[in-house]
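Student: Starting from these lines, generate the structure:
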Amino acid sequence: MISCLIVDDEQGALDILTTFIHKTPFLSLSGTTTNPIEAISLVQNQQIDLIFLDIHMPQLSGIDFMRLLGGKSKVILTTAYSEFAVEGFELEALDYLLKPIAFERFLKAAQKALNAFVEPSAKWQLPEKEDDYIFVKTENKGKMSKVNFDEIVYVEGMKNYISIFTADDRIVTLLNIKDLEDKLPAKQFMRVHKSYIVSLNKIRALDGNQILLKDMKAYVPLGETYRNAFFAALQEKIMGGGKK
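Tutor: Okay, here's the model as predicted:
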């Protein structure tokens, strides 16, 4: 785990970065402060690996803070003022995050920090296997069901909930279809209609605008909006042609 400190004079920025750190498995939050003077004391008295540091602060600028830090901790700069980036990199900042910070951009910076703390010879040992399941809350209060991705045949989105269909089960959960789409592996699943996602591995046949699926009597409609992307994804698998 990489121990982190957030130094920013805006409480809103502290809250956002705190949330992002809690979402990142290899980061651990050791503290937050709006006072850079207090931050120096925190760094001196405990092990801080990484500091998310605002550049523009009234008591002490982030650049001056880095000079006082003397390389004791790694730094990722955060600011709304891009003109300070060059000076920060001259002081060997790992990265530069421009406010407002998106979580995707934050993760890229966090990955740079992870690479900086992992020995080159050990990097190959980092797990690369993607998650192959999720847990979803069901209709029954307090119950959660484990859903293995390789068991999903298709997903149907309704107004306020979605149904996840496997070969022998239907799991209903209060979830947005877009949120689930973002969680599913893109190589394995595809949105084929505004209300449907299918597992490409479970497709049995195509009949016009109908997708027939393994172990299912029902079919899934192929929406016109998604048709071109769907056939582009299947292009390498399509062979042969009818007689003229």
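Student: use CA for all of it now, contacts and neighbours both
Tutor: Fine.
Student: Against Asp95, how distant is the residue nearest the centre of the chain?
Tutor: Centroid-nearest residue in the chain: Glu104, 6.3 Å away (criterion: C-alpha atoms, centre = their mean). Distance, Glu104 to Asp95, by C-alpha to C-alpha, to the nearest Å: 14 Å.
Student: quick one on the thing from earlier: for the helix or strand harbouring the residue nearest to the centre of the chain, packing partners?
Tutor: Taking DSSP states H and E as the definition, Glu104 sits inside helix 103-117. The elements that helix 103-117 packs onto, with contact taken as 3 or more C-alpha pairs under 8 Å, 6 or more residues apart in numbering; DSSP states H and E, are strand 95-98.
Student: Centre of the chain to the strand it packs on, how far?
Tutor: Centroid displacement of strand 95-98 relative to its chain, using C-alpha atoms, centre = their mean, to the nearest Å, is 18 Å.
Student: Please give the structure of this sequence too, so both can be compared:
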Amino acid sequence: MLKTVIIDDEKLAIDLLTDYVNKTHFLSLSASFKDALDALAYLSSNAIDLLLLDINMPTLDGLELLSSMSYPPKVIFITAHSEYALQGFKHNAVDYLLKPLKYSDFFKATSKLMLSASTPSSSQQENTSAFTVQSSSLAHQFIFIKVDNHHQRIDLANLKYIEACGDYVVYHCVEGSYIVLQSMGNALDGLPSEDFVRIHRSHIVNLLHVDVIHKDYLEIGTLEFSISKSYQKCLKSRLQRHVP
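Tutor: Coordinates of the predicted model:
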């Protein structure tokens, strides 16, 4: 989870960003501020991962606030003024988003930070175009997903789990993670049912990577995943196929 702080002098903007942060599962809202000086006092004694920062504010604007910090966190500028974009990127901003802000743009921007923090290599993708090549062994099965102007191959033996993120899903593989605009249902339809099973509205797991299964959660490495009651029967059925 990325600890996030919102700074904007408009209440409506704070309310919208709060909603966006709350619906993005890898973000957690630590605090929000209308006054930049109050925010600066908070940031001086609290470590955070991401700052959602307006630029044009009274008393102390966003660029001045960032410049006054010795060790600023990662920042996404969110403003109605496009003329500040160059200055924003000089501060190594993760992204620069213009109001009115759509959730799809917000999710793409925050996902850049999430994936760079959690994986050694990652790619963002828009509009999935995936198909599965079936064979008698999972080791020889793969899917292709559309990445910009080409198709990226994902070997299914290396696909550990799939995670729902709003209107997107994230394919978590051994070598990295990939974001795709797709529903969980469509993602599951393209995978062999013997090995991939949905255990929660937010997760599909590859049973070949599952280490321990408890009554209401399972483990993949050091990660724990809840098993919803509505999916327990399906998981039990899949496990029976894997018992020799």
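Student: TM value for the aligned chains?
Tutor: The TM-score (TM-score structural alignment, normalised by the length of the first structure) is 0.51; 140 aligned residues with a C-alpha RMSD of 3.0 Å.
Student: ok so, going back, how big is the offset of the helix holding Glu104 of the first structure relative to the second structure?
Tutor: Averaged over the aligned pairs, helix 103-117 of the first structure sits 1.1 Å from the second structure after superposition, using mean C-alpha distance after the TM-score superposition for the first structure.
Student: That helix: how far from the chain's middle?
Tutor: How far helix 103-117 of the first structure lies from its chain's middle: 12 Å, per C-alpha atoms, centre = their mean.
Student: got it, and stretch 79-87 of the first structure?
Tutor: For stretch 79-87 of the first structure, the distance to the chain centre is 26 Å (C-alpha atoms, centre = their mean).
Student: hang on, the earlier thing: from Cys165 of the second structure, how far off is the equivalent of the residue nearest to the centre of the first structure over in the second structure?
Tutor: Glu104 of the first structure maps onto Ser104 in the second structure, with residues paired by TM-score structural alignment. With the distance defined as C-alpha to C-alpha, Ser104 of the second structure ends up 11 Å from Cys165 of the second structure.
Student: same question, Ser28 of the second structure
Tutor: Distance of Ser28 of the second structure to Cys165 of the second structure, given as C-alpha to C-alpha: 14 Å.
Student: Compare neighbour counts for these two and give me the winner.
Tutor: Using other C-alpha atoms under 10 Å as the criterion, Ser28 of the second structure and Cys165 rank with Cys165 on top: 22 against 18.
Student: you'd agree the more buried one is up against His25?
Tutor: Yes. Distance between Cys165 of the second structure and His25: 6.7 Å, which falls inside the contact criterion (C-alpha atoms under 8 Å).
Student: how many neighbours does Leu184 of the first structure have?
Tutor: By the other C-alpha under 10 Å criterion, the neighbourhood of Leu184 of the first structure contains 18 residues.
Student: got it, and Ile14 of the second structure?
Tutor: Residues near Ile14 of the second structure, counting by other C-alpha under 10 Å, number 19.
Student: list the contacts for the residue mapped onto it from the first structure?
Tutor: Mapped onto the first structure by TM-score structural alignment, Ile14 of the second structure lines up with Leu14. Listed by C-alpha atoms under 8 Å, 6 or more residues apart in numbering, the contact set of Leu14 of the first structure reads 6-8, 32-33.
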